[in-house]
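>>> The following block contains a protein sequence and its predicted model.
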Amino acid sequence: MVAGWFHAFGVEAQPHLVTAREDARANAEGWIARGGLRVWEDGGEVVSMAGSSGPTPHGIRVGAVYTPPDKRRRGYASALVAALSQEQLDAGKRFCFLYTDLANPTSNKIYMDIGYEPVSDVDEYRFVEA
């Protein structure tokens, strides 16, 4: 299930980087092996995922936030990201950070509602062989 969610996340959030399902499975297994992946359950059903990775001396990145389309608009990702962020702060991190697509007002509002603040913009460039 989680591997499928990693693939779906890639399709939605980074369509230019979509990898094969096997690669998504390996990616999911890596997050799980590092202990960085969390899931949110509702009534015993797993309904959302998010993870932490890329630690710095004082902070950690939150990412791989995904809720299947049929489970959205119920606050699952908001609750999970808030809980995961608090877990990291309680463990001694001074801050958590994440990347979000400026073109996605829904995720931007959710993150700001739980306490994240914009710090900087990032441009991504890809070079391809001619």
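Noted; the coordinates are in hand.

>>> Every contact and neighbour count from this point should use C-alpha atoms.
Fine.

>>> Show me the helices in the protein, by range?
2-13, 21-33, 76-90, 105-113 (DSSP state H).

>>> May I see those organised as TSV, with distance to residue 53 and mean neighbour count added?
Formatted as TSV, the helices of the chain follow (distance: least, C-alpha to C-alpha, whole Å; neighbours: other C-alpha atoms under 10 Å):
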stretch	distance to residue 53	mean neighbour count
helix 2-13	15	18
helix 21-33	8	15
helix 76-90	11	18
helix 105-113	17	14
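
>>> Out of those, flag the one nearest residue 123.
Closest of the helices of the chain to residue 123 is helix 2-13, at 15.0 Å (criterion: C-alpha to C-alpha).

>>> which residues sit against that closest one?
Contacting residues not belonging to helix 2-13 are listed as 17-21, 24-29, 49, 64-68, 101 [C-alpha atoms under 8 Å, 6 or more residues apart in numbering].

>>> So residue 82 is in contact with residue 113, correct?
No. Counting by C-alpha atoms under 8 Å, residue 82 stays clear of residue 113, with 9.7 Å between them.

>>> So for the two, which residues contact both of them?
Common contact partners of residue 82 and residue 113 (C-alpha under 8 Å, 6+ apart): none.

>>> Near residue 70, how many other residues are there?
8 (other C-alpha atoms under 10 Å).

>>> Return the residues in contact with residue 36.
Residue 36 is in contact with 51-53, counting by C-alpha under 8 Å, 6+ apart.

>>> related to what we said a few turns ago, which one of the helices of the chain lies nearest to residue 44?
Closest approach to residue 44 among the helices of the chain is made by helix 76-90 (13.3 Å; C-alpha to C-alpha).

>>> then this one, side by side with the first:
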Amino acid sequence: MFSKLVPNDPAIAAGSPFTIDEVQYNLIHRISEDRNSLCLKTPDEKVIFAQTPGHKGWLWISNDILATEQTSLIHELINHLTRVSLPGITGDPQTAQMFAGIFSKINNLRYETEMTMEAYHCPTLIKPQGVKGEILKATDEHVDVVADYLAGFMRDAFGTQVEPSSQQTRAATMIAAGGLYLWIVNGHPVAQANISHRSPRHARINAVFTPTQHRKHGYASALVAELCKIIESENRIPMLYADVKNPDSNKVYQNIGFQKCGLIEEIKFF
């Protein structure tokens, strides 16, 4: 029953059932663009699975499919994944938990939730006022700063301690992609944010980070707001994911106009 989902597939195009939950599942657009990814859909286009090799899969099931039918479809999907290495599953909490329960039982595995995120979009920007500084697109001269910020982001978001030097290559790649911006005060960077991907109707912001000594001044809010303006000028809607365990970042986004679009749960198998 499952067939291949391709880039710009009708199953994820405007007017498809998927677009109801498009913000929540926006990363499926990015995964589908990778020629090495495994992307599947049902004939009625109400179930989509997408996985980049070596990463957790994403599973979307339309809300109008009954629970009993969802169970049957998950079993069928798992049959398609017999020879696929699947380290985890990502989706709305109910879907992710249902898949994880069935998959782990069949494969004699255990599972646990690693992270729960809120998906946000910003249909109407509320620009912060009175924040000192200005936006600057990152260049090669900022690699060391960006690498330091990426290490800080990993520490704060995932509790992972890494040396900034280990993030040099990633920093250079993000800068070269052209979506990384800094907030500058008195000639010095104080925050960063990145436009990481553009899908047909949205653009996703990530890697938002302010060093501890520069927090509580509105720098991240001002920078994200400027990125929202760039995205809006392209006739797209800004979106992002925020860890529900970080109330401060969630509040920052809500204060500048971001609205909740649903939870996404990441589950790992072991």
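Structure's in. What do you need? Since the structure is predicted, the reported quantities are computational estimates derived from the model, not experimental observations.

>>> sorry, back to before: reformat the contacts of residue 36 of structure 1 as TSV; add neighbour count and distance to residue 120 of structure 1.
Formatted as TSV, the contacts of residue 36 of structure 1 follow (neighbours: other C-alpha atoms under 10 Å; distance: C-alpha to C-alpha, whole Å):
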residue	neighbour count	distance to residue 120 of structure 1
51	21	21
52	24	20
53	16	19
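
>>> Name the member of those with the shortest distance to residue 86 of structure 1.
Once C-alpha to C-alpha is applied, the member of those that ends up nearest residue 86 of structure 1 is residue 52, at 11.6 Å.

>>> For the closest one, which non-adjacent residue is spatially closest?
In this structure, residue 52 of structure 1 finds its nearest non-sequential neighbour in residue 62, 4.5 Å apart by C-alpha to C-alpha, 6 or more residues apart in numbering.

>>> burial count for residue 102 of structure 1?
Using other C-alpha under 10 Å, residue 102 of structure 1 has 11 other residues around it.

>>> no, scratch that, I was asking about residue 54 of structure 1
Residue 54 of structure 1, neighbours per other C-alpha under 10 Å, totals 11.

>>> Please list all residues in contact with it.
By C-alpha under 8 Å, 6+ apart, the residues touching residue 54 of structure 1 are 60-61.

>>> do the same with residue 95 of structure 2
Contacts of residue 95 of structure 2 by C-alpha under 8 Å, 6+ apart are 59-61.

>>> where's it, which helix or strand?
Element membership for residue 95 of structure 2 (DSSP states H and E) is helix 93-107.

>>> matching residues in structure 1 for whichever helix or strand comes after that helix?
Later in the chain than helix 93-107 of structure 2, the nearest helix or strand by DSSP H and E is strand 111-121. The counterpart of strand 111-121 of structure 2 in structure 1, using TM-score structural alignment, is absent.

>>> Strand 111-121 of structure 2: which residues count as buried?
By 16 or more other C-alpha atoms under 10 Å, the buried positions in strand 111-121 of structure 2 come out as 111, 113, 115-121.

>>> Beyond it, next helix or strand please.
Using DSSP H and E, the helix or strand that follows strand 111-121 of structure 2 in sequence is strand 134-137.

>>> Just give the closest residue to the spatially most central residue of structure 2, not the sequence neighbours.
Most central in structure 2 under C-alpha atoms, centre = their mean is residue 241, positioned 5.2 Å from the mean C-alpha point. Leaving out its chain neighbours, the residue that sits closest to residue 241 of structure 2 by C-alpha to C-alpha, 6+ apart is residue 119, at 4.6 Å.

>>> so that neighbour makes contact with residue 243?
No. Applying C-alpha under 8 Å, one finds residue 119 of structure 2 not in contact with residue 243, separated by 9.1 Å.

>>> what touches both of these two?
With contacts defined as C-alpha under 8 Å, 6+ apart, no residue is adjacent to both residue 119 of structure 2 and residue 243.

>>> gap between the equivalent of residue 100 of structure 1 over in structure 2 and residue 211 of structure 2?
Correspondence of residue 100 of structure 1 to structure 2, assessed by TM-score structural alignment: residue 242. For residue 242 of structure 2, the distance to residue 211 of structure 2 equals 18 Å [C-alpha to C-alpha, to the nearest Å].

>>> for residue 257 of structure 2, same thing?
23 Å.

>>> Neighbour count for these two, which is higher?
For residue 257 of structure 2 and residue 211, the more surrounded residue by other C-alpha under 10 Å is residue 257, and the numbers stand at 17 against 14.

>>> ok, now how distant is that one from residue 180 of structure 2?
Using C-alpha to C-alpha, residue 257 of structure 2 is found at 21 Å from residue 180 of structure 2.

>>> residue contacts, residue 184 of structure 2?
Shown in contact with residue 184 of structure 2 (C-alpha under 8 Å, 6+ apart): 133-136, 190-191.

>>> which one in structure 1 is aligned with it?
Using TM-score structural alignment, residue 184 of structure 2 lines up with residue 41 in structure 1.

>>> And for residue 153 of structure 2?
So residue 153 of structure 2 corresponds to residue 9, using TM-score structural alignment.
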